[in-house]
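Undergrad: Let me see the structure of the following:
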Amino acid sequence: MTTLTATTPVQRVSALTGRLIIPLQRGYLNDESHAVAALARLRRGAGKDVSQMPDLWGLADTGPLHDRPAEGGRPLSESDLLRAENAVYAALTLWALHQQSRGTAMHRPGSDTAPRALGAAVRQLMPPGEIAELIRKRLVRAATAPGLTTLNQRLRELVLLLRGSDIALDYALLAGQLYSWQEPSGREAVRRMWGRSFHSYRAPDQNEAGTPAAADDTTDKDAS
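TA: Predicted structure coming up:
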């Protein structure tokens, strides 16, 4: 087991989620049987409370959340651990649903030039320069969910739309936001993040031939 180097709870949740997804995603895209089986189990939990899915326990190693950060800082409290594990499992199960039957990576880190935050991803479902009201309302319903289980269910609906359009999402970023959303004062901050990324998204510039001028760079730091 490798100790996480991130220090804040949000950073630790994001880092662990990315670390868990990347090898599974690589294995799934290479049609490796263990990864295909793991995703099948994970996606059954999409939109559900992890406590209702004992089949998922032990499927993903959340042990590093219990360690003291390598760079210093305090270990997570019991309430922090509950929020962290909820966030990691929610992000993993949603990603597994998103990745199903897709031939390219549906988890991709965002960047300034290729934002992959939830709001930006939902905005990409709409025609450039237009607001599709029914889709916008789905994002609003997720942002105003009364509890985590309902939020997961509403995110599941959005993920299915993203999957159908082959639009990737930064699941490490989403996991950190799901952790923050569970904090007493975190919901409003997360709503602002989703709204800001929705309104700030701009479709890539088109070249003269009408195709994207450059491919997305998926290696930069996470976008917010």
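Undergrad: Every contact and neighbour count from this point should use C-alpha atoms.
TA: Fine.
Undergrad: where along the protein do the helices fall?
TA: Applying DSSP state H to the chain gives helices spanning 9-29, 33-43, 78-99, 118-123, 133-143, 148-164, 171-182, 186-200.
Undergrad: now these in CSV, with mean neighbour count?
TA: Formatted as CSV, the entries for these read as follows, by neighbours: other CA atoms under 10 Å:
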stretch, mean neighbour count
helix 9-29, 20
helix 33-43, 17
helix 78-99, 23
helix 118-123, 24
helix 133-143, 16
helix 148-164, 19
helix 171-182, 26
helix 186-200, 17
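Undergrad: And A121, how close does it get to L24?
TA: Counting by CA to CA, to the nearest Å, the separation of A121 from L24 is 22 Å.
Undergrad: do A35 as well
TA: Counting by CA to CA, the gap from A35 to L24 is 5 Å.
Undergrad: And for W181?
TA: Taken as CA to CA, the span from W181 to L24 is 26 Å.
Undergrad: One more, please, to line up against the first structure:
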Amino acid sequence: MKNTVLHKANTRGHADHGWLNANHSFSFASWYNPERIQFGMLRVLNDDTIAAGMGFGTHPHDNMEIITIPLEGDLAHKDSMGNAEVIKTGDVQVMSAGTGIQHSEFNPNADQRTKLFQIWVFPKYRNVTPRYQQITLDESEQKNNFAQILSPNADDAGVWIYQDAWFFLADFDKDFTKTYTLNKEGNGLYVFVISGTITVDGQELETRDGLGIWDFTNLEIKASTEAKFLLMEIPMNQ
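TA: Below is the predicted model of the structure:
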């Protein structure tokens, strides 16, 4: 018997700091909702807009898999491992924080905002050696397809993390339908709509809506309009 949890876009936490406009699908910082702590091992899904020239100063993380997906503009990254990179729209970046890292993130452009998703996943193993990985995606692979951008396997498509999770980006034409099949029994799926309208197993989702679904093997996803969305297959238990 499938189980679902629906998170409409307008029920997310919201914080406007002037330089940062943030929407939180799960409890984060000053926004706390006891019914929105996590979905399985998915702990954070932040939908951030960073003003030109602004950003996050150096701050610490540990024992978390941190995935950043720019949607518009660029993000400059520096960390205590010696990485100094610019993450651009069409890239995906991951940090395994492990035993601990320090990093900063800022919008390097003086005339353009940066929009991004930052996602935190609890790791399968604690206190691993911190690591950094960044790749550029072939966005054409997302057309009417579930294009894998993350997995547990270093030799698979996309980046990899220390967790039995698989992420996909999709860009569907109107009325296109495709069936999603779980990669690992017992995992759940969190669907997040970037733009457009889709129907997941009969549930309509609009821009920035999220749907968690578990206790299933296959489900049908249909685009009611042109639509882009993110699929996050996540272990429900550690």
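Undergrad: Fetch the TM-score of the aligned pair.
TA: Once superposed, chain against chain, the TM-score is 0.28 (TM-score structural alignment, normalised by the length of the first structure); 113 aligned residues with a CA RMSD of 6.1 Å.
Undergrad: between A35 and L24 of the first structure, what contacts are shared?
TA: Contact criterion CA atoms under 8 Å, 6 or more residues apart in numbering; residues shared by A35 of the first structure and L24: none found.
Undergrad: Could you find the closest non-adjacent residue to L174 of the first structure?
TA: Spatially, and ignoring its direct neighbours in sequence, L174 of the first structure is nearest to A91 (6.7 Å; CA to CA, 6 or more residues apart in numbering).
Undergrad: so what's that neighbour up against?
TA: 17, 171-172, 174-175.
Undergrad: quick one: which of those is nearest L134 of the first structure?
TA: Nearest to L134 of the first structure out of these is L174 (CA to CA; 22.1 Å).
Undergrad: That closest one contacts L118, correct?
TA: Yes - L174 of the first structure is within contact range of L118, at 7.2 Å (criterion: CA atoms under 8 Å).
Undergrad: ok, how many other residues are close to L169 of the second structure?
TA: 24 (other CA atoms under 10 Å).
Undergrad: any idea how far it lies from V159 of the second structure?
TA: 13 Å.
Undergrad: Check T4 of the second structure too.
TA: Distance from T4 of the second structure to V159 of the second structure, by CA to CA: 28 Å.
Undergrad: Between those two, tell me which one has more neighbours.
TA: In terms of neighbours (other CA under 10 Å), V159 is the more surrounded of T4 of the second structure and V159; the figures are 26 against 14.
Undergrad: Chain neighbours aside, what residue packs nearest to the more buried one?
TA: Per CA to CA, 6+ apart, closest to V159 of the second structure is L150, 4.7 Å.
Undergrad: ends of stretch 78-94 of the second structure, how far apart?
TA: 13 Å.
Undergrad: Might one say that V191 of the second structure is in contact with I221?
TA: No - between V191 of the second structure and I221 there is no contact under CA under 8 Å: 9.9 Å.
Undergrad: closest to I135 of the first structure among the contacts of A91 of the first structure?
TA: L174 (18.7 Å).
Undergrad: Please report how far the closest one lies from A189 of the first structure.
TA: From L174 of the first structure to A189 of the first structure the distance is 13 Å (CA to CA).
Undergrad: With Q11 of the first structure instead?
TA: Counting by CA to CA, the gap from Q11 of the first structure to A189 of the first structure is 16 Å.
Undergrad: before we move on, what about K137 of the first structure?
TA: For K137 of the first structure, the distance to A189 of the first structure - CA to CA - is 19 Å.
Undergrad: what does V159 of the first structure give?
TA: For V159 of the first structure relative to A189 of the first structure (CA to CA), the value is 21 Å.
Undergrad: what do you get for R196 of the first structure?
TA: For R196 of the first structure relative to A189 of the first structure (CA to CA), the value is 10 Å.
Undergrad: Now F229 of the second structure: closest residue in space that isn't a chain neighbour?
TA: V193 (4.3 Å).
Undergrad: which helices and strands does the one helix or strand that neighbour maps to pack with?
TA: Here V193 of the second structure, judged by DSSP states H and E, is contained in strand 187-195. With contacts defined as 3 or more CA pairs under 8 Å, 6 or more residues apart in numbering; DSSP states H and E, strand 187-195 of the second structure has these neighbours: strand 210-214, strand 227-235.
Undergrad: and E65 of the second structure, which of those is closest to it?
TA: If we rank those by CA to CA, the stretch that ends up nearest is strand 227-235, at 12.3 Å.
Undergrad: Now the closest one: buried residues?
TA: 227-235 (16 or more other CA atoms under 10 Å).
Undergrad: Give me the angle between that strand and strand 187-195.
TA: In terms of direction (axes from the mean of the first three to the mean of the last three CA atoms, to 10 degrees), strand 227-235 of the second structure departs from strand 187-195 by 160 degrees.
Undergrad: Strand 227-235 of the second structure packs against which elements?
TA: strand 166-172, strand 187-195.
Undergrad: For D16 of the second structure, find the nearest of these.
TA: Of these, nearest to D16 of the second structure by CA to CA is strand 187-195, at 20.1 Å.
Undergrad: and after that closest one, which helix or strand comes next?
TA: In N-to-C order, the element after strand 187-195 of the second structure by DSSP H and E is strand 198-200.
Undergrad: what's T179 of the second structure in contact with, if anything?
TA: Taking CA under 8 Å, 6+ apart, one finds 218-221 in contact with T179 of the second structure.
Undergrad: Now that we have those, which of them are buried?
TA: Applying 16+ other CA under 10 Å to the contacts of T179 of the second structure flags 219, 221 as buried.
Undergrad: Among the contacts of T179 of the second structure, which ones are in helices?
TA: Those of the contacts of T179 of the second structure lying in helices (DSSP H): none at all.
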